[in-house]
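*Asks:* predicted model and sequence below, questions to follow.
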Amino acid sequence: MKKVIFICFVLFSLSISAQVAIGKTSVASLSVSLDFGAGNRGMILPWVTNTAAVTGVVNGTMVYDLSDKKVKIKYAAAWKDLSIDATGTTVDPLTSVDGAVIQNAAPETSSAKVTIGTPTATPGVLVLEDTNKAMVLPKVASPHLNIINPAPGMMVYDTTTKLLAVFNGSVWTFWKQ
């Protein structure tokens, strides 16, 4: 019971705070709504069964699509592939356990949501509702070398190449604009 109360308190606290630091004591600046601490860890995107079945999302929504094992972003009313042409996997190379089997066995709570900023009706699991702040991704030097067992859908900012790095379960893809 104590754990449930604690989780409810943390979720409530996240929903009323305009800035959140994870793995560090404070955010980098006033222009940041979500900031991650240092270390060889990344942020994992939500897994969806098939992006074609996902409705009501807004541009900028990012997911890991289990149908083709790729990281995608909703952009201009369509899903854009961020994994280039590489197909990923959800099988953990160390344990040989398929993460999709674990996820599919868990009941889904469609109302589960954390909002940082002023809550609105924007759909999503984690929604940043700021008009003048941004999310700072976890920063990792050479994630393809330093993150030992990345999860499918993981994304970080590579401080060595100065690029967005996205892992699709098999390979890292590096993006610059």
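*Replies:* Right, received. Where do you want to start?

*Asks:* from here on, contacts and neighbour counts on C-alpha atoms
*Replies:* Will do.

*Asks:* tell me if I'm right that Thr173 and Asp158 touch.
*Replies:* No. Using C-alpha atoms under 8 Å, Thr173 is not in contact with Asp158, being 10.8 Å away.

*Asks:* report the set of residues contacting both of these two.
*Replies:* Taking C-alpha atoms under 8 Å, 6 or more residues apart in numbering as the contact rule, Thr173 and Asp158 both touch Ala165.

*Asks:* start from the N-terminal end of the chain and give the strands.
*Replies:* 20-22, 32-36, 43-44, 47-48, 62-65, 70-75, 78-81, 114-117, 126-129, 134-136, 139-140, 154-158, 163-167, 172-175 (DSSP state E).

*Asks:* state the distance from the residue nearest the centre of the chain to Leu14.
*Replies:* The residue lying closest to the centre of the chain (C-alpha atoms, centre = their mean) is Leu45, at 3.0 Å. Distance, Leu45 to Leu14, by C-alpha to C-alpha, to the nearest Å: 18 Å.

*Asks:* hang on, the residue nearest to the centre of the chain packs against Met62?
*Replies:* Yes. Using C-alpha under 8 Å, Leu45 is in contact with Met62, at 6.7 Å.

*Asks:* could I get the contacting residues of the nearest residue to Met62 once chain neighbours are set aside?
*Replies:* Counting by C-alpha to C-alpha, 6 or more residues apart in numbering, Ile73 is the residue found nearest to Met62 once chain neighbours are left out, at 4.3 Å. Ile73 makes contact with Asn59, Gly60, Thr61, Met62, Val63, Trp79, Lys80, Asp81, Leu82, according to C-alpha under 8 Å, 6+ apart.

*Asks:* next, the one to line up against it:
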Amino acid sequence: MTIKRLLITLIILLNFSTICLSQVVIGKNTIGASVLLDFAENTTNGLVLPHINDIHLITDATVGTVVFDKITKKAHYYDGVQWIAINKEEGTLPLIAAEKEQGGDQGVIIGSEESTAKGVLILESSDKAMVLPKIYDPAKNVPSPYPGMICYDTRGKHVYIFNGLRWEIVG
């Protein structure tokens, strides 16, 4: 790694460490007191879950971990004992594979200086929550949804997940 790349990486990490201990908004300017992570209203971009080759190979999952399993082609969450499918129907995988994650098993932590959880993005708080991206009628308004995309439909008042073939109501 060149000195220039190293310096840029360090500057980004130092600036991001300030953000990691605070509340975060994406695409808007204000955030509610009880929210750790919030997204802009009326967007067409949902939250895409990590795609895992085989969830049964994850031996140290944290309770509440949510992923998209490439084998079952379904989103799952870990309840502390087993993986529970979130969507009912099997979906499909994207035609172009996402770039492989680089680095260790501890991702970016928001809301705390440290966490025992493992993941790409870890929201750690005892009194704040994450608000899903709000999309009006995602089946109609998201032009190219990605398998594992999850959002709140402001039209139907439901949480939806895209399984790679169609949008499903969660729950």
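*Replies:* Now that the structure is in, tell me what you want to look at. Note that this is a predicted model, so its numbers are computed, not measured.

*Asks:* distance of the counterpart of Gly27 of structure 2 in structure 1 from Asp130 of structure 1?
*Replies:* Matched by TM-score structural alignment, Gly27 of structure 2 corresponds to Gly23 in structure 1. Distance of Gly23 of structure 1 to Asp130 of structure 1, given as C-alpha to C-alpha: 21 Å.

*Asks:* these two: which is more packed in?
*Replies:* Neighbour totals were compared for Gly23 of structure 1 and Asp130, and Asp130 leads with 18 against 12 (other C-alpha atoms under 10 Å).

*Asks:* quick check: closest non-adjacent residue to that one.
*Replies:* Using C-alpha to C-alpha, 6+ apart and skipping the chain neighbours, the partner closest in space to Asp130 of structure 1 is Gly117 (5.6 Å).

*Asks:* correct me if wrong: the one you found contacts Glu129.
*Replies:* Yes. Counting by C-alpha under 8 Å, Glu129 is a contact partner of Gly117 of structure 1 at 4.8 Å.

*Asks:* and the two? which has more neighbours close in?
*Replies:* Higher neighbour count among Gly117 of structure 1 and Glu129: Gly117, with 21 against 17, using other C-alpha under 10 Å.

*Asks:* please name the residues that touch Trp83 of structure 2.
*Replies:* With contact taken as C-alpha under 8 Å, 6+ apart, Trp83 of structure 2 is in contact with Ile55, His76, Tyr77.

*Asks:* show me what contacts the closest residue to Ile19 of structure 2 other than its chain neighbours?
*Replies:* Of all residues not flanking Ile19 of structure 2 in the chain, Ile110 sits nearest, at 7.4 Å (C-alpha to C-alpha, 6+ apart). Counting by C-alpha under 8 Å, 6+ apart, Ile110 of structure 2 touches Ile19, Cys20, Leu21, Ser22, Gln23, Leu36, Leu121, Ile122, Leu123, Glu124.

*Asks:* residues near the fourth one, how many?
*Replies:* Pointing back at Ser22 of structure 2 there. By the measure other C-alpha under 10 Å, the count of residues near Ser22 of structure 2 is 13.

*Asks:* ignoring the adjacent residues along the chain, who's closest to the aligned partner of Asp68 of structure 1 in structure 2?
*Replies:* In structure 2, the residue paired with Asp68 of structure 1 is Thr72, using TM-score structural alignment. Excluding the flanking residues, the one nearest Thr72 of structure 2 by C-alpha to C-alpha, 6+ apart is Glu90, at 6.5 Å.

*Asks:* one more: Gly99 of structure 1?
*Replies:* In space, Gly99 of structure 1 is closest to Thr90, 5.4 Å off (C-alpha to C-alpha, 6+ apart).

*Asks:* in this structure that neighbour contacts Lys69, no?
*Replies:* Yes. With contact defined as C-alpha under 8 Å, Thr90 of structure 1 counts as touching Lys69 (7.5 Å).
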